[in-house]
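# sequence? don't have it. structure:
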């Protein structure tokens, strides 16, 4: 099976691609430069390419020459988009686009899948069947996976299974973790608007106090998780924004308060419970405070759940690529969300973590202005992809 040593000759190219993408980050559905480079490279290696899938997505199709069993197909996915935030790494290849940076490592994901595509194109006699290299736009809460599915991704590029990979700082460099079952949580948004009767702050009895209702609601949210969710399950409810009144009118009790936040769960049952109870609690507090609540729950991303069969295949590939000591199957689920779940809703598959070691900066974790992908992990990630192809299609 391919190992990082086999991919080492491509490490310099992967590093150059990665740093170029890092220097020129693009937000979701704006990845025209990145997608153009990806498409040109794939075509140069003799891989069939289709562009504009889900607006700015790219799919490369490569068929192996080793038979028999050439009818099976798998998808390998990398995300391409950056985040809307300023960069503070000080790297020589730092972002040249104001308030945009690769703060989650998608530049590394794209470079690793390109490296794997190049190696497999040079070694297509090592596998039969078809590999679909899926370069996805807009993973960062903009619905890129759903857009690709709506655009007929799996009808136009059929696969029997689909796989995703994400870097994970803090996990030993070059290790691959394949969680059993739940990998990442659902990611939903909730909103509540409390509408009352504004009044002079010195005469509160003449109005209805929307800020007081909002305060009670915020205090009640943890109760839903702490006393209504099975302790062996997990859920998160957090307030991310609130707006009310005006700072230059502190003697006025405002007539309305707007709150919104995030909800996370690992099962659809818990997710549904959170949705129902947020509305019920909001209405109950509003009734107590003699005003009106307008709750809204927006389902965005479903939980990412690995299928047992594909997780087993991915674990075998990890052991073959990076060795038994660095292949793990006991990584706990994490509460961020990932729209790869939209692919898993269409096809069986698995999602794995690639260890990138301790970050160079103490704050250098995902979605942080000091984050930078560790280039030393590129050959390991690409080797895993290649080993996975041989596991599935040998």
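Happy to help now that I have it. All figures in this text were calculated on a predicted structure; none of them were measured in a lab.

# all contacts plus neighbour counts: C-alpha atoms, from now on.
Fine.

# residue 78 contacts residue 110, correct?
Yes - Residue 78 lies in contact with residue 110 (CA atoms under 8 Å); the separation is 5.4 Å.

# which parts of the stretch 151-300 of the chain are helices?
Listed from the start of the chain, the stretch 151-300 of the chain has helices (DSSP state H, counting those that start in this stretch) covering 153-156, 210-228, 268-288.

# dump the ones you listed to TSV, plus distance to residue 14 and mean neighbour count.
Output for the helices of the stretch 151-300 of the chain, formatted as TSV (distance: least, CA to CA, whole Å; neighbours: other CA atoms under 10 Å):
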stretch	distance to residue 14	mean neighbour count
helix 153-156	26	15
helix 210-228	44	17
helix 268-288	39	17
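
# right, and those helices - which one's nearest residue 177?
helix 268-288 (24.1 Å; CA to CA).

# other residues contacting the closest one?
Contact with helix 268-288 is made by 186, 192, 194, 213, 216-217, 220-221, 224, 229, 235, 263-265, 292-297, 303, as judged by CA atoms under 8 Å, 6 or more residues apart in numbering.

# before we move on, back to that, so for residue 257, which of the helices of the stretch 151-300 of the chain sits nearest?
Going by CA to CA, the one of the helices of the stretch 151-300 of the chain nearest residue 257 is helix 210-228, 6.0 Å.

# next, the angle helix 268-288 makes with that closest one.
140 degrees (axes from the mean of the first three to the mean of the last three CA atoms, to 10 degrees).

# packing partners of helix 210-228?
Helix 210-228 is packed against strand 187-195, strand 235-244, strand 256-265, helix 268-288, with contacts defined by 3 or more CA pairs under 8 Å, 6 or more residues apart in numbering; DSSP states H and E.

# give me the angle between the longest one and strand 256-265.
Following the same axes, to 10 degrees, one obtains 160 degrees for the angle between helix 268-288 and strand 256-265.

# now do the second one
If you take the same axes, to 10 degrees, strand 235-244 sits at 160 degrees to strand 256-265.

# second structure follows, compare the two:
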């Protein structure tokens, strides 16, 4: 990778169903805790929802943000700002040239709670009662706009939308901003706040959600023969990326490198992954090629693995198809079993998990796999963390989204 600028991770921030910051989230993940819990019971009675639970945020924004901030931002932007502030502080709150600072924070759905609340207001109270801040709150670039305003990021503020791959693609785009010379440092990640009766009803209608109402904590079970869909989650993950030169010049602590970015599209179906996994393989192959990492050097994969009947095994076969026999020494983790599926925030949070796995040399567990699918052809880390090899190591984070979006990121030791 000598022809490319090294992009390093110097700050991490998150607010999730497992914790209000990165450390509490990571500790809960290593402990195998579930963030799934019952949501507002009135929703079930009022709207006839077929399920009663989701992976709701652990620490409410109202415990962290001021009242004016809560009023002017959709919840998706609130999560993004909370995570971005933590990431920036974790990076040392650096003094920067703001013309060389960028922001790339994506959301798969955007300000849906604002949209639905505004419509309720209009239908019950009339057009004059719709809030003047409604449009800047609902627009899908609102989270990245607020992050760019917060930190005066003037090199560019972008919001790539690729469904459940959005957070990972944002980080990949941020790395490309640095490599292309557009920025020295970029705040990047993903956010989502779609736990609301209508999105829940819509996902349930598409038959993608688990209906395990009697056991919310055990509902997300990637690679288990009894998996029946994903658990809807919410929250945000944000990283601070820098060129290695910029980080070294200010003496920054470095977690790991984003060494390769791979992107592809299936061109197959609006919701179903292409059965052969060709697009997923192409994304992973491109990320490895850009990073200069050989298949034999990959020791860990944080899988997209949502707990759907079809998707889990397509990804597993894709990983095996790309790595071949080298997949035998890969520790596979499916962390959505604990966090639920954060949609546009998932890839960013799972990039943080991958960075910490490489930095701390331990792969987080996958929980709820009581009966592993016999077609799983990979070594799944179950129930407890697993030590990864000493020395410099490489890992892959996969994120795939409705519409056939495939993103793979290669994370290597700093």
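Arrived safely, thanks for sending. Note that the structure is predicted; figures quoted are calculated from it, not measured.

# would you pull the TM-score for this pair?
Here the TM-score for the pair of chains, by TM-score structural alignment, normalised by the length of the first structure, is 0.28; 182 aligned residues with a CA RMSD of 6.8 Å.

# just to revisit the earlier point, tabulate the helices of the stretch 151-300 of the first structure in JSON lines, adding columns for distance to residue 241 of the first structure.
Below are the helices of the stretch 151-300 of the first structure laid out as JSON lines (distance: least, CA to CA, whole Å):
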{"stretch": "helix 153-156", "distance to residue 241 of the first structure": "36"}
{"stretch": "helix 210-228", "distance to residue 241 of the first structure": "11"}
{"stretch": "helix 268-288", "distance to residue 241 of the first structure": "16"}
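
# and residue 146 of the first structure, which of those is closest to it?
helix 153-156 (9.6 Å).

# residue 395 of the second structure contacts residue 356, doesn't it?
No - with contact defined as CA under 8 Å, residue 395 of the second structure does not count as touching residue 356 (10.5 Å).

# look at those two and report which has more neighbours.
Neighbour count, other CA atoms under 10 Å: between residue 395 of the second structure and residue 356, residue 395 has more, with 28 against 20.

# ok, which stretches of the stretch 151-300 of the second structure are strands?
All strands of the stretch 151-300 of the second structure, identified by DSSP state E, counting those that start in this stretch, fall at 156-158, 185-192, 235-243, 256-265, 298-302.

# which one of these lies closest to residue 72 of the second structure?
That would be strand 185-192 among those, by CA to CA, at 16.6 Å.

# residue 262 of the second structure: neighbouring residues, count only.
When neighbours are counted by other CA under 10 Å, residue 262 of the second structure registers 24.

# quick revisit: how about the strands of the stretch 151-300 of the second structure in CSV, adding distance to residue 28 of the second structure?
Converted to CSV, the strands of the stretch 151-300 of the second structure look like this (distance: least, CA to CA, whole Å):
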stretch, distance to residue 28 of the second structure
strand 156-158, 31
strand 185-192, 20
strand 235-243, 15
strand 256-265, 21
strand 298-302, 16
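
# so which of those strands gets nearest residue 22 of the second structure?
Going by CA to CA, the one of the strands of the stretch 151-300 of the second structure nearest residue 22 of the second structure is strand 235-243, 8.5 Å.

# if we can go back for a sec, what touches both of residue 78 and residue 110 of the first structure?
Joint contacts of residue 78 of the first structure and residue 110 (CA under 8 Å, 6+ apart) are residue 135.

# the stretch 1-150 of the second structure: helices as residue ranges?
22-30, 41-47, 67-72, 75-90, 112-125, 134-138, 142-151.

# out of the ones you listed, which is closest to residue 189 of the second structure?
So among these, helix 75-90 is nearest, using CA to CA, at 8.1 Å.

# now that closest one: buried residues?
Using 16 or more other CA atoms under 10 Å as the test for burial, helix 75-90 of the second structure gives 75-88, 90.

# remind me what it packs against, helices and strands.
Against helix 75-90 of the second structure (3+ CA pairs under 8 Å, 6+ apart) you get strand 7-15, helix 142-151, strand 185-192, strand 235-243.

# which secondary structure elements does the third one sit against?
It stands for strand 185-192 of the second structure. Packing partners of strand 185-192 of the second structure (3+ CA pairs under 8 Å, 6+ apart): helix 75-90, strand 101-106, helix 166-179, strand 235-243, helix 346-360.

# who wins for proximity to residue 117 of the second structure among those?
Closest to residue 117 of the second structure of those, according to CA to CA: helix 75-90, at 11.9 Å.

# now that closest one against strand 101-106, angle please.
Using the same axes, to 10 degrees: helix 75-90 of the second structure against strand 101-106 is 140 degrees.

# so which bits of whatever helix or strand residue 15 of the first structure lives in are buried?
Here residue 15 of the first structure, judged by DSSP states H and E, is contained in helix 11-23. Across helix 11-23 of the first structure, burial judged by 16+ other CA under 10 Å covers 11, 14-15, 17-23.

# identify all contacting residues around the very next helix or strand once past that helix.
Downstream of helix 11-23 of the first structure, the next assigned helix or strand under DSSP H and E is helix 32-44. Residues from elsewhere that reach helix 32-44 of the first structure (CA under 8 Å, 6+ apart): 21, 26, 48-51, 56-58, 60, 80, 114, 117-118, 135.

# against which helices or strands is the host helix or strand of residue 382 of the first structure packed?
Element membership for residue 382 of the first structure (DSSP H and E) is helix 378-393. Here helix 378-393 of the first structure touches helix 4-7, helix 11-23, strand 73-79, helix 106-122, helix 308-322, going by 3+ CA pairs under 8 Å, 6+ apart.

# returning to that earlier point: tell me which of the helices of the stretch 1-150 of the second structure lies nearest to residue 313 of the second structure.
Judged by CA to CA, the one of the helices of the stretch 1-150 of the second structure that comes nearest to residue 313 of the second structure is helix 22-30, at 22.7 Å.
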